[in-house]
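Novice: Just the structure for this:
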Amino acid sequence: MTTTIFVSILLLFPLLSLSINPVPALFDTDFDDMADPCILEHDNTLYIYNTGDQTNFYAYSAPIIPGVPSSEFDFKRSSKPVFSATDEDKSCPISTVVPGLGKGTLTWAPDVRYDETSGKFYMYFSICLQLYVASSSSPLGPFTSPVLLQTLAIDPMLFQDDDGSIYLYYAKIDLLNMYTGEESVYVRRMIDYSTIDESVDAKKLLTPDSNWEFPRSSLIAPRGINEGPWMYKRDDIYYLMYSGAGADTKYYNLGYATSDSPDGEFIKSETNPISDPQSPPSVGIFGPGHHAIWEDGEGKPWVIYHQQSDDGTGWRRFLAIDELVVDEDGELQVVFTRDD
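Specialist: Model prediction:
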């Protein structure tokens, strides 16, 4: 999704007409913060999972209606959490030591996948900066028996390539340098949906190296951030998308890098970040980031992501959906929109 090059006027208007942001059926007033979404399609139904109260995950599901924009689907929240942190998890010391990170158990950023081989659904997520995977027989949970996959890591995303190989992408936290150390994107090879291949070392794929990836709030001093990875394969090109800067700021944004293999050498786009949401500030689009991609029945890709509610600092985010455009040169473009 390279820069939000506000493409051409002919392209801009169709995109604006296809989205309603915040997405009405995903604007859940029971939560002050809705962020870090993932999306799963199963049996002609879309399921969206996201960070909410930082202790529980809910599912928002809607039947897919051909010809209707996904931002207009009638998403319904599950009647109870599909996953809940345990009492033991609730003693997360990091949230006390570094209060700017969030609250509760720091239960963040779920990614849900269906494994046709086992017939199970797998949820990848972090609690207190540790990555876990839990499983369920239903996309509505409950997801149980969490297994630790990786320490000091957040924002997992599972990708299965066309040859069946499986990869887990995530952001690695430098806890010893929490205020100044970098946050980078890594990948691990997987044996199956719940087992890391320990014979292959973790590989760093992206590291913060551009000015736009460094702005941070006053709660946590400026440090480089690459997080929220999402792998998107199209025409044999691997697009590793990510978010940069502080997630609690208006500067949060999307970037991407490309490679010819899922764990190869990735080259960041020269047009990163995808947008400059502060110019002009009257547009009112702040901190667009941490996204997932879904392709509709016509093969058109859509980005579901979060925006900040205003240009202040904090955790007041909502979910949005906009179209991802791949131009003739293979460059990614998104026009972020807001209607309220």
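Novice: use CA for all of it now, contacts and neighbours both
Specialist: Noted.
Novice: quick one, helices of the stretch 51-200 of the chain?
Specialist: In the stretch 51-200 of the chain, the helices defined using DSSP state H, counting those that start in this stretch lie at 94-97.
Novice: ranges for the strands of it?
Specialist: For the stretch 51-200 of the chain, the strands defined by DSSP state E, counting those that start in this stretch cover 56-57, 59-63, 76-77, 83-84, 107-115, 120-127, 130-136, 144-151, 153-160, 166-172, 184-192, 195-196.
Novice: between those, which one is nearest to residue 211?
Specialist: strand 184-192 (14.8 Å; C-alpha to C-alpha).
Novice: contacts for the longest helix that the chain contains?
Specialist: Ranked by number of residues, the top helix in the chain under DSSP state H is helix 9-17. Under the contact criterion C-alpha atoms under 8 Å, 6 or more residues apart in numbering, helix 9-17 has outside partners 6, 322-323, 335, 337.
Novice: Contact partners for the nearest residue to residue 56 once chain neighbours are set aside?
Specialist: Closest residue to residue 56 apart from its sequence neighbours, by C-alpha to C-alpha, 6 or more residues apart in numbering: residue 84 at 4.4 Å. Contact analysis of residue 84 by C-alpha under 8 Å, 6+ apart lists 55-57.
Novice: and this one, so I can compare the two:
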Amino acid sequence: MTYQNPVISIKGLDHGDPAVLRYNGKYYLYHTGPREIRVYVSADLIYWEAAGIALHASDDPNHWAQIDLWAPEIIHENGTFYMYVTGAVKNEAGFGNDEIRRIGVAKSNNPTGPFTLAKEPLTDEWSIDAHPFKDDDGSYYLFYNVRNSFTRGPNDVIGTGNVVDKMTDLENLSGNPTMVVAPEHLWEGNKEHSFFWNEGPFVLKKDGIYYQMYSAGFFGDDTYGVYYATSTTPMGKNAMEDKSWKKWNGGQPILKTNDACHGPGHHVVVKGPNGVDDYIVYHGYEPDENIGERRVRVGRFKWEDAHIWLEPPVKEALPLPNPPSMDGRLIKETTELNVKLAKETFPAFHFETNICFTDTDLGELPFLSYEVTEQEKVVWFFDQQKQVISAELNGKRKMDDFAYTLPRNYDLSAYHFINVRKEETRIHFYLDHVLVMDVPVPFKETGTMRFINNGESQYYQQQGTILTRL
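Specialist: Predicted coordinates:
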């Protein structure tokens, strides 16, 4: 099975700055719009269906987001969906005032919206392209784009650059932005060298190193492309004069214009349907169209040791993203899921599910296990009264090693992402993308993941369950 790019292409509509949320086994895609943010839904990253309008600009003449809703990026935390988006105020002609652009947040209890804009923006200076990044310890940083005296390009020409600030919570910044990257080379601007850009940040972490991918060049033509910089810290200590981040290979691109796509850039990286493979979702111009409308494209992302490789745009058909070994995303009953899971016994695997509790006034109850035999197994528990998640290895409890206290105000009635990754001798347990437990496996035989309640006592529900052999 194959697909061809672009994966979303609607004539008369610009699809710039696409962002993807992966939630409960589905994908939700959003992109820039003049006064509304559209949303699309997919099961495989390739075939998308329109799902309406997620956010409307404000009609309040005093609001910060009256027009130009740019570069939305969405996260889900503790039952709430947060959209970080740029907005502008209208000038007298009814267009966006380019001197008054701000980043703000909008919230919803549904990924398709409607999202409600905050009354005040997050930032107090010209800013666009917000990217919320969750670190290993669960803390959040906001990477975003600014235009000031620190972001000027070659020959002191006007330009934009990316900064980072610590989030005190998901609706507030610390107010101490630190420099990440700014334009340094002539190829990071337009062809006239009259404006320069480093923008569109997206951050990953691998082996203790932070990778900030960004776009540079003019977003309106074939000079645009994707680059990256690295650092051992998300935020340096020298504010806007910080030099912690270093551009890869002196500032060379890893994705650029070719005969299949012009101006590829402003992207996100997302896991494929198997929960393991990585993909880049980005925009670009179709060379044969010769119009100013960006289309949504999907390509493979791979790590080559410590280097990022991105699949170049092609006109030919590409293989569809790999499915999971066991796809239970459409199965709601745990009894049926356990039957399918029992057939999947691998020495190393990726398992994921999303769980919410229908009764949140219970004590400690098991909900998930990895079983080799009745005696050789790992069982995970939620203690809803004490707000603790813990594990039992072969019938024995080791609370110091296998227990994690949930964050304050943790809402167990909301869906939370759980990922179990088994290697040959260890099982890593992630909750909402944070590693909270690392369990040694003293048995060599392969076992089976299993939901404990088995449909007998529905004190929790699951969605989006998959298992993939590693």
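Novice: sorry, back to before: can you flag the buried ones in the contacts of helix 9-17 of structure 1?
Specialist: The neighbour count (16 or more other C-alpha atoms under 10 Å) marks 322-323, 335, 337 as buried among the contacts of helix 9-17 of structure 1.
Novice: Nearest to residue 301 of structure 1 among those?
Specialist: Using C-alpha to C-alpha, those come closest to residue 301 of structure 1 at residue 323, 6.3 Å.
Novice: just to revisit the earlier point, what residues of the longest helix of structure 1 count as buried?
Specialist: 15-16.
Novice: That helix: what's the following helix or strand?
Specialist: Following helix 9-17 of structure 1 in sequence order, the next helix or strand is strand 35-42 (DSSP states H and E).
Novice: coming back round to it: mind checking which of the strands of the stretch 51-200 of structure 1 is nearest residue 209 of structure 1?
Specialist: strand 184-192 (10.2 Å).
Novice: Where in structure 2 does that closest one fall?
Specialist: Strand 184-192 of structure 1 corresponds to residues 161-169 of structure 2 when matched by TM-score structural alignment.
Novice: out of the contacts of residue 84 of structure 1, which is most surrounded?
Specialist: residue 57 (26 neighbours; other C-alpha atoms under 10 Å).
Novice: What's the local residue count around the nearest residue to residue 193 of structure 2 once chain neighbours are set aside?
Specialist: Counting by C-alpha to C-alpha, 6+ apart, residue 193 of structure 2 lies nearest to residue 186, which is 6.5 Å off, once chain neighbours are set aside. Neighbours of residue 186 of structure 2 under the rule other C-alpha under 10 Å: 17.
Novice: Next one: residue 186 of structure 2 from residue 351 of structure 2, what distance?
Specialist: 46 Å (C-alpha to C-alpha, to the nearest Å).
Novice: Return the residues in contact with residue 82 of structure 1.
Specialist: When contacts are taken as C-alpha under 8 Å, 6+ apart, residue 82 of structure 1 is in contact with 56-59, 140-143.
Novice: Make JSON lines out of the residues you listed and add distance to residue 131 of structure 1.
Specialist: Conversion of the contacts of residue 82 of structure 1 to JSON lines gives the following (distance: C-alpha to C-alpha, whole Å):
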{"residue": "56", "distance to residue 131 of structure 1": "15"}
{"residue": "57", "distance to residue 131 of structure 1": "15"}
{"residue": "58", "distance to residue 131 of structure 1": "18"}
{"residue": "59", "distance to residue 131 of structure 1": "20"}
{"residue": "140", "distance to residue 131 of structure 1": "21"}
{"residue": "141", "distance to residue 131 of structure 1": "18"}
{"residue": "142", "distance to residue 131 of structure 1": "18"}
{"residue": "143", "distance to residue 131 of structure 1": "15"}
